[in-house]
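Enquirer: Prediction below, plus the sequence it came from.
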Amino acid sequence: MQQVVFIIAVCVCFVSACQITISGGKFNSDVCKGYGRLESKVDILTDKLDRSLHLLKKINEQVKDCRHKTSLIRNVALRKGSQQSSWYGNTRSWGNYICCATEYANDGNATTTSATNLDNMPYWWVDLGHVYDIKRVEIINRSDGYGHRLHDVDITIGRTLNELSLCAHYKGPGKTGQHLVFHCNHQMSGRYVKVAIKGKEYLQLSEVMVFAPETSG
């Protein structure tokens, strides 16, 4: 009978980790105390592991967010279809200059230049092919002289050429080879980006870059 009581006492001890005294003899409580200390250490280690896993999860989310913000934004205007108000000289080279076709403004080569005639309100626009959430527009001014011709510029964005809204205005005048960066006054989406001068002037652009996430609408 005492053996049965002893076995039951051992089971209860390991469940409750309590000090137990049995009628007819004392049960050794050191086993329960040892179990209690071990259980406490396990709890501490489990808590540390949970905190470490939570920290690793946050770090992983931050890395993914950084990758999304940096690697997916690109120049969506590169080598896309474009038009300008006129084509100076109807030529692709002028003396030592590679000028003046409309596609020279978004061919990825800043040594080439698009150029219009001396127009009233000259313009250049690009069809991005899809609607994008535009992050910024960058312009590299003509690199072979006459940089002052870039002035009073409106940069507009829209889903069609008939519904363009102002992104930014540049008073100028520009400098030869100048790299200009424009952030819209508010979040804008569009398929078309247009660069136009308000007044009578030549519009000469070495490069127009439109930066947006790769995903499109």
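Expert: That came through, no problem.

Enquirer: Please count neighbours and contacts with C-alpha atoms only from this point.
Expert: Will do.

Enquirer: quick one, longest strand in the protein?
Expert: In the chain, assigned by DSSP state E, the strand with the most residues is strand 123-134.

Enquirer: From the contact counts, what lies against the helix or strand just after that one?
Expert: Using DSSP states H and E, the helix or strand that follows strand 123-134 in sequence is strand 136-141. If you count contacts as 3 or more CA pairs under 8 Å, 6 or more residues apart in numbering; DSSP states H and E, strand 136-141 packs onto strand 179-182, strand 204-213.

Enquirer: Show me what strand 136-141 is in contact with.
Expert: Under the criterion CA atoms under 8 Å, 6 or more residues apart in numbering, residues 110, 147, 150, 174-184, 204-212 lie in contact with strand 136-141.

Enquirer: now the residues you listed: which count as buried?
Expert: Buried subset of those (neighbour count, 16 or more other CA atoms under 10 Å): 110, 147, 150, 174-177, 179, 182, 184, 204-212.

Enquirer: most centrally placed residue in the protein?
Expert: Using CA atoms, centre = their mean, the residue of the chain that lies closest to the mean C-alpha position is Lys69, 2.7 Å off.

Enquirer: hang on, that residue is in a helix, isn't it?
Expert: Yes. Inclusion of Lys69 in a helix is indicated when DSSP: H, G, I helix; E, B strand; the rest coil is applied.

Enquirer: Would you mind measuring from it to Gln62?
Expert: With distances taken as CA to CA, to the nearest Å, Lys69 is found 11 Å from Gln62.

Enquirer: what do you get for Cys99?
Expert: Distance, Cys99 to Gln62, by CA to CA: 45 Å.

Enquirer: what about these two, which has more around it?
Expert: Between Cys99 and Gln62, Cys99 has the larger neighbour count (other CA atoms under 10 Å), namely 27 against 12.

Enquirer: okay, pairing it with this:
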Amino acid sequence: MKIRVLLPYTTFWTVIVLTTDIWNYIDGSCNASVRFERDVAFDGVVPMPAWYYINSFPNLSFASCTLACFQSVSVCSGYLFSSQQLSCKLLRTFLTHIDRNGSYIGGDWEYRSRAAEILSLNKPVTASSNYKDYETYASHKLIYLVDGITNAPGKFHTYFEPYPWVTIDLEKISIIRDVVMFNRADDYGRWLHSVEIRVGNSSVWSEMATCGTYPGPSETGDIITVECRPSRYGRYVTLKIVHPNYITDDPNAINGNNAIVLEEVVVNGLYL
């Protein structure tokens, strides 16, 4: 069910307290829709470091907590709410799997996160190299990385080089929750290893912040999710193999050469 909360240009608010399940959606007067999803896997205890939070509010109802996140001047990725304490904590970062199931001090809290969007679909892609530039017969293109199609004959493929990389331009500054890599489904999946993912407002590697890493090696057809911990803000997302190849029985890997070959990359998060 969707409810509409009018945002009048006045100092005061009229809030109708409804049941928890109804407050999944909030629509503002600007017609922007915000959805909050309950994480049933959350273990009920909260992270302690202050950098997780925008603000905390005692004596706040669930509905008011939802509205507080929606109205936050800072980007609120979700909130923690305690029905026993009537306490609300607004989050500046999505909680990762580790955060949701860590050994933290807490109680009866529940976690609601903003519903993430796919930010990468059909966005511009640049790379350190393109296999098709060296082997013209190959049915590989840069755009195949973000075309929404997996397990297709054509895929994204760099050439063989020490530290190949690929950058997706999201075209807007965003908050990145996670990056999902769909490894090639035909063969040679072991080539995916030692991947570092960085996010930034610049596409220059040294000016970007690390989202997360995947040590690997992978297997053919694997789907790998790397969660940003903490969530990262930026326009550009770069994947780079940062260590020489461990493979010794393939001539293409001579001198530690690597190649990034993927069916698809999906970047999930929120536009700012």
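Expert: Done, it's in. Treat the numbers as computed from the prediction; the structure is a model and nothing was measured.

Enquirer: TM between them?
Expert: The TM-score (TM-score structural alignment, normalised by the length of the first structure) is 0.66; 158 aligned residues with a CA RMSD of 2.4 Å.

Enquirer: so where is the longest strand of the first structure in the second structure?
Expert: Counting by TM-score structural alignment, strand 123-134 of the first structure falls onto residues 165-176 of the second structure.

Enquirer: what about that stretch, how far off from the first structure?
Expert: Comparing stretch 165-176 of the second structure with its match in the first structure after superposition yields a mean distance of 0.5 Å (mean CA distance after the TM-score superposition for the first structure).

Enquirer: Tell me which residues of that stretch come out buried.
Expert: By neighbour count with 16+ other CA under 10 Å, stretch 165-176 of the second structure contains the buried residues 165-170, 173-176.

Enquirer: Which residues does it contact?
Expert: Here stretch 165-176 of the second structure makes contact (CA under 8 Å, 6+ apart) with 119-120, 123-128, 158, 199, 201, 203, 228, 231-241, 260, 267-272.

Enquirer: can you do 7 Å?
Expert: Stretch 165-176 of the second structure is contacted from outside by 119-120, 123-128, 201, 228, 231-241, 268-272, using CA atoms under 7 Å, 6 or more residues apart in numbering.

Enquirer: Enumerate the positions of the longest helix seen in the second structure that are buried.
Expert: If you go by DSSP state H, the second structure has its longest helix at helix 62-71. The neighbour-count check on helix 62-71 of the second structure (16+ other CA under 10 Å) flags 62-66, 68-70 as buried.

Enquirer: quick one on the thing from earlier: now for the residue nearest to the centre of the first structure: what does it line up with in the second structure?
Expert: Lys69 of the first structure maps onto Phe36 in the second structure, by TM-score structural alignment.

Enquirer: Same question for Tyr192 of the first structure.
Expert: Using TM-score structural alignment as the criterion, Tyr192 of the first structure maps onto Tyr236 of the second structure.

Enquirer: Check for me that its match belongs to a helix.
Expert: No. Tyr236 of the second structure is assigned strand when assessed by three-state DSSP, not a helix.

Enquirer: In this structure it contacts Gly200, no?
Expert: Yes. Between Tyr236 of the second structure and Gly200 there is a contact under CA atoms under 7 Å: 5.4 Å.

Enquirer: Using TSV, lay out the helices and strands packed on strand 136-141 of the first structure together with distance to Thr46 of the first structure.
Expert: Shown next, in TSV, are those (distance: least, CA to CA, whole Å):
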stretch	distance to Thr46 of the first structure
strand 179-182	51
strand 204-213	41
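
Enquirer: quick one, which of those is nearest to Gln3 of the first structure?
Expert: Nearest to Gln3 of the first structure, of all those, is strand 204-213, at 75.4 Å by CA to CA.

Enquirer: who touches that closest one?
Expert: Against strand 204-213 of the first structure from outside (CA under 7 Å, 6+ apart): 72-78, 104-106, 108, 110-116, 132-143.

Enquirer: how far away is Glu219 of the second structure from His193 of the second structure?
Expert: 10 Å.

Enquirer: Actually, Val34 of the second structure.
Expert: 36 Å.

Enquirer: Of those two, which one has the most company?
Expert: His193 (24 against 14).

Enquirer: Counterpart of Ser82 of the second structure over in the first structure?
Expert: Aligned counterpart of Ser82 of the second structure in the first structure: none (TM-score structural alignment).

Enquirer: How many neighbouring residues does Ser82 of the second structure have?
Expert: 22.

Enquirer: and the closest residue to it other than its chain neighbours, how many neighbours?
Expert: Once flanking residues are discounted, Ser82 of the second structure sits nearest to Trp109: 4.5 Å by CA to CA, 6 or more residues apart in numbering. Residues lying near Trp109 of the second structure (other CA under 10 Å) number 22.

Enquirer: Asp107 of the first structure too?
Expert: Neighbour count of Asp107 of the first structure, defined by other CA under 10 Å: 19.

Enquirer: Can you list the neighbours in contact with stretch 140-155 of the second structure?
Expert: 120-123, 125, 131-132, 139, 156-157, 185, 262-266.

Enquirer: any chance you could map the helices in the second structure?
Expert: Remark: helices assigned in the second structure by DSSP H are 62-71, 97-100, 131-134.

Enquirer: Any chance of JSON lines for those, columns distance to Leu90 of the second structure?
Expert: Putting the helices of the second structure into JSON lines (distance: least, CA to CA, whole Å) gives the following:
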{"stretch": "helix 62-71", "distance to Leu90 of the second structure": "6"}
{"stretch": "helix 97-100", "distance to Leu90 of the second structure": "15"}
{"stretch": "helix 131-134", "distance to Leu90 of the second structure": "45"}
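
Enquirer: Compare those helices and give me the one nearest Thr213 of the second structure.
Expert: Nearest to Thr213 of the second structure among the helices of the second structure is helix 97-100; the distance by CA to CA comes to 14.4 Å.

Enquirer: Trace that closest one over to the first structure and give me the residue numbers.
Expert: Going by TM-score structural alignment: helix 97-100 of the second structure matches no residues.

Enquirer: Going by neighbour count, list what's buried in that helix.
Expert: Residues of helix 97-100 of the second structure classed as buried under the neighbour-count rule (16+ other CA under 10 Å) are 99-100.

Enquirer: Next: stretch 182-200 of the first structure.
Expert: Applying 16+ other CA under 10 Å to stretch 182-200 of the first structure flags 182, 184, 188-197 as buried.

Enquirer: First-to-last residue distance for that stretch?
Expert: 23 Å.

Enquirer: That concludes my questions; thank you for your assistance.
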